[in-house]
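K.L.:
Build me a model from this:
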Amino acid sequence: MDFSFGAEAEELRGRARAWLTGHLVGPYEEAVGLGGPGSEHEGVGARRAWERELGRGGWIGTGWAEEGYGNRRLSLTGQVVWAEEYAAARAPARVGHIGENLLAPTLIAYGSREQKDRFLPAIARGEELWCQGYSEPGAGSDLAGVRTAAVRDPADGRLRVTGQKIWTSLAREADWCFVLARTEAGSRRHHGLSFLLVRMDQPGRVEVRPIRQMSGTAEFNEVFFDGAVAEEVVGGEGDGWTVAMGLLALERGVSTLVQQIGFAAELERVVRAYAASGAPDPVLRERLVRQWAELRTMRWNALRTLGAAGDAGAPSVAKLLWGGWHRRLGELAVAVRGARATAGPGPWAPGVPYELGLDEEQRLFLFTRADTIYGGSDEIQRNIIAERVLGLPKEPR
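P.N.:
From the prediction side, this is the model:
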């Protein structure tokens, strides 16, 4: 199978590289390499400004099925090229990716014309940021168990949301949240759910509490809704499960390829640390070679399945592959360091942020413990593959 890019794609690569080089200057140059999983606390102000810069360049929404909202349309290959150049330039990690890659395509597929016209231009300009209100303390992997409810206010007829969401990335930065909530009293499982759009700036109605992780950072949050107004219902009341599942199906190929560029940089750093240790270890060397080979295989698999809209198992296979790979890389990073990995560079004093006592390898190890859990645990992904792809009997409930 030929995984090379054609002349048109390479021409786009040159233009993308030139644009990034010309715009990652001034305050944006200082934000190069900042942000991303495990480091979402870094340079938030500069990264938010960078979103607007991307919007002015028309680089937001390149994969949308519709254009005319200030975005440029790129082919699937073009999206990969842009994403690879973005990652190679170490441009600031996106704070608008949830709105661009999850909410916007969902609105295009299920939203009304008025909803598209209201929200898509603001996303394309990098002006409005979104977070996802799915998981709850009692409904993480089992999304159909959500208990957050929305009821009609008899005074004004508006839906008011009450409940708690958890593991909400970028909730402190987001202007809006799309929320899966129960709008039919007494409904169970996937019945009676609605997909709601809720403004985050509702003092006294929406509260965000950061969740401190063992790596010292707090990129995830709890979100509490206390009668918060839902501005819009996408897809109609009671059809939230269909919309929510449609959104989850959007998490595929291009983002996986971009992620792998970051993985490659992390692996290279671990390899350099091994080479600098001056103590060759054949076991560690074999593990490093295996990590490199597995990363190449993941790339080829991602390219092979790119755009496989009818392949129900492709996202689950990709998640299984990269989740386990990245966790093993974290383990390998501290193994290369040896006993030194158990201590920070200096003593921790009261008032000093915990994360300042950790180096990159230690943060990598601690954060990657979660890779096989968040975004759908390994157990859930295996169930999806078994039931939807292999046709095996469902687990007894």
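K.L.:
switch to C-alpha atoms for all contacts and neighbour counts from now on
P.N.:
Fine.
K.L.:
quick one: buried residues of stretch 27-47?
P.N.:
The neighbour-count check on stretch 27-47 (16 or more other Cα atoms under 10 Å) flags 28, 31-36, 38-40, 42-44, 46-47 as buried.
K.L.:
ends of that stretch, how far apart?
P.N.:
Terminal residues of stretch 27-47 are spaced 10 Å apart (Cα to Cα, to the nearest Å).
K.L.:
One more, so I can put them side by side:
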Amino acid sequence: MDLAFSKEDLAFRDEVRAFIAEAFDDDMRARMDQSKNAHIDKAGQVRWLKRLHDKGWIAPDWPEEYGGTGWSHSRKYIFEMEMALAGAPSTSNMGLTMCAPVVMAFGTPEQKAQHLPKILSTDVWWCQGYSEPGSGSDLASLSLKAELDGDHYVLNGSKIWTTYAQWADWMFCLVRTSNEAIRQVGISFLLLDMKTPGISIVPLPTLDGPAQGEQEINQVFFENVRVPVSNRIGEEGQGWTYAKYLLQFERGNPYAPGLTHQLEKVKRIASLQASDGGGKLVHDPAFRRKLAEMQIKVDTLNATELRVFGARVTGETLGAVSSMFKLEGSQAQQAITELALEAAGVYAAPFVRDTWAEIRGERNEPRAGPDYAATLAPHYFNYRKTSIYAGSNEIQHNIMAKMVLGL
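P.N.:
Coordinates of the predicted model:
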């Protein structure tokens, strides 16, 4: 594989940098810098995505026929890396990267026409309805009932850990349409309007103490919620097949660009903080060894992602490789947040409840320590979830053992 960029690729890199310099405005930068969970509020996120849409860059992985960029793998890599290094908001959301591929692959022409243009333009926001109380990594045990009543399904039950459900206009949801000896057989895949009567959303507080606009996860309750049968993706009882297809996209996103940005931030902190032995922490031999070990892991993952995603140009699917990416990427994310805490030392301990108050022009109490320290502990606590969501890391080990080693 040729890892050298062409002159055209380098010119594209300059174009991406120029776009970021103009579109990533001061308010977004301030919110990202002081975000406790690496996201900004919905208004800022939509503003960012619409600028990408206007530029034609919002869906690098979509086929051109649906509005994708048609970029080469090298250009996708350049785009993702430059966005990450700039600390820009994520270019992915659940509609763009998870729901849309399923609609493209298994949806009816009517479903594609209804949903894909609005997902692309960010006029409709999506959330995911997979996990349930007592049914997380064992997703096949889900019990949200969807009973057929004429041309509608009637839903009763709940979903949990539903990221940004309070923002969502629509949900893609796994439901149980029948009880079979093989549990996966009775699962169907529905698209549902979150304004449908009978849906209620309850926020779940988290240890990072999110500021206004940063509330992240919720539990969603369904009480006699009627969903048209026409909103079902594919065949009844085949939802497990579509869910597995979707999980390749949820687990198989590149981690290296974001990890590179996070590690560079740790290096900057270490260059400012004093070590116990005098001098700056970045020169401390023990801490330098930890940084070097993490740099090797990030570089290795980056090379692997380049190789694997490059092969997808030929039509290869990720399969079990997506589990490997999720496993290695999530472990690296957690390790880097630990390094950041170590670098900041005691300055990471004070709890700032609302890190966005000053950005909103509201009075805020003076902080103890540098501004960058306020989000480090929240990041650490928030990133404990990465080894659990999208299937716990133990599940990823099982998938690789079965699909790669044949165990």
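K.L.:
can you tell me which of the buried residues of stretch 27-47 of the first structure lies nearest to M200 of the first structure?
P.N.:
For those, the minimum distance to M200 of the first structure (Cα to Cα) is 17.3 Å, reached by V44.
K.L.:
Next one: the equivalent of the closest one over in the second structure from T260 of the second structure, what distance?
P.N.:
Aligning on TM-score structural alignment places V44 of the first structure opposite K42 in the second structure. Separation of K42 of the second structure from T260 of the second structure (Cα to Cα) stands at 25 Å.
K.L.:
Check H53 of the second structure too.
P.N.:
Taken as Cα to Cα, the span from H53 of the second structure to T260 of the second structure is 25 Å.
K.L.:
in the stretch 1-150 of the second structure, which spans are helices?
P.N.:
For the stretch 1-150 of the second structure, the helices defined by DSSP state H, counting those that start in this stretch occupy 7-23, 26-33, 42-55, 73-85, 94, 100-106, 109-120.
K.L.:
Those helices: which one's closest to Q128 of the second structure?
P.N.:
Distance to Q128 of the second structure, taken as Cα to Cα, is lowest for helix 94 among the helices of the stretch 1-150 of the second structure, at 7.1 Å.
K.L.:
against the first structure, where does stretch 103-121 of the second structure fall?
P.N.:
The aligned range for stretch 103-121 of the second structure is 107-125, by TM-score structural alignment.
K.L.:
One more: stretch 287-304 of the second structure?
P.N.:
Aligned by TM-score structural alignment, stretch 287-304 of the second structure falls on residues 284-301 of the first structure.
K.L.:
Can you give me the buried ones in that stretch?
P.N.:
Neighbour counts over stretch 284-301 of the first structure (16+ other Cα under 10 Å) mark 288, 291-292, 295, 298-301 as buried.
K.L.:
for the match of stretch 103-121 of the second structure, the distance to its chain's centre please.
P.N.:
With Cα atoms, centre = their mean, to the nearest Å as the basis, stretch 107-125 of the first structure stands 20 Å off its chain's centre.
K.L.:
just stretch 271-281 of the first structure next, same as before
P.N.:
With Cα atoms, centre = their mean as the basis, stretch 271-281 of the first structure stands 33 Å off its chain's centre.
K.L.:
now swap in stretch 127-135 of the second structure and tell me
P.N.:
16 Å.
K.L.:
more crowded one of H53 and T260 of the second structure?
P.N.:
Taking other Cα atoms under 10 Å, H53 of the second structure and T260 do not tie; T260 has more neighbours (19 against 16).
K.L.:
State the distance from the more buried one to K326 of the second structure.
P.N.:
16 Å.
K.L.:
for L301 of the second structure, same thing?
P.N.:
11 Å.
K.L.:
swap in P210 of the second structure?
P.N.:
Distance, P210 of the second structure to K326 of the second structure, using Cα to Cα: 25 Å.
K.L.:
Check Y347 of the second structure too.
P.N.:
Remark: distance between Y347 of the second structure and K326 of the second structure (Cα to Cα) = 31 Å.
K.L.:
And N393 of the second structure, by the same measure?
P.N.:
For N393 of the second structure, the distance to K326 of the second structure (Cα to Cα) stands at 8 Å.
K.L.:
quick one, which of those two is more surrounded?
P.N.:
Ranked by neighbour count (other Cα under 10 Å), N393 of the second structure and K326 place K326 first, with 26 against 21.
K.L.:
Now check the first structure for the residue matching the more buried one.
P.N.:
Using TM-score structural alignment, K326 of the second structure lines up with K319 in the first structure.
K.L.:
Can you tell me the element that match falls in?
P.N.:
Taking DSSP states H and E as the definition, one finds K319 of the first structure inside helix 314-337.
K.L.:
Pull out the buried residues from the helix or strand just after that helix.
P.N.:
Sequence-wise, the next helix or strand downstream of helix 314-337 of the first structure (DSSP H and E) is helix 360-368. Residues of helix 360-368 of the first structure classed as buried: 361-368 (neighbour count, 16+ other Cα under 10 Å).
K.L.:
Mind reading off the mean deviation between helix 360-368 of the first structure and the second structure?
P.N.:
Here the mean offset of helix 360-368 of the first structure against the second structure after fitting is 2.1 Å, by mean Cα distance after the TM-score superposition for the first structure.
K.L.:
Now do that helix: which elements does it pack against?
P.N.:
The helices and strands touching helix 360-368 of the first structure, judged by 3 or more Cα pairs under 8 Å, 6 or more residues apart in numbering; DSSP states H and E, are helix 314-337.
K.L.:
ok, residues contacting the helix it packs on?
P.N.:
Applying Cα atoms under 8 Å, 6 or more residues apart in numbering, the external contacts of helix 314-337 of the first structure come out as 249, 251-253, 256, 263, 267, 270, 273-274, 277, 284, 287-288, 291, 294-295, 298, 302, 305, 308, 341, 361-362, 364-366, 368-372, 378, 381-382, 384-385.
K.L.:
Now with 6 Å, please.
P.N.:
Helix 314-337 of the first structure has contacts (Cα atoms under 6 Å, 6 or more residues apart in numbering) with 252, 270, 274, 341, 361, 364-365, 368-369, 371-372, 381.
K.L.:
If I take that helix and helix 360-368, what angle do their directions form?
P.N.:
Per axes from the mean of the first three to the mean of the last three Cα atoms, to 10 degrees, the angle that helix 314-337 of the first structure makes with helix 360-368 is 140 degrees.
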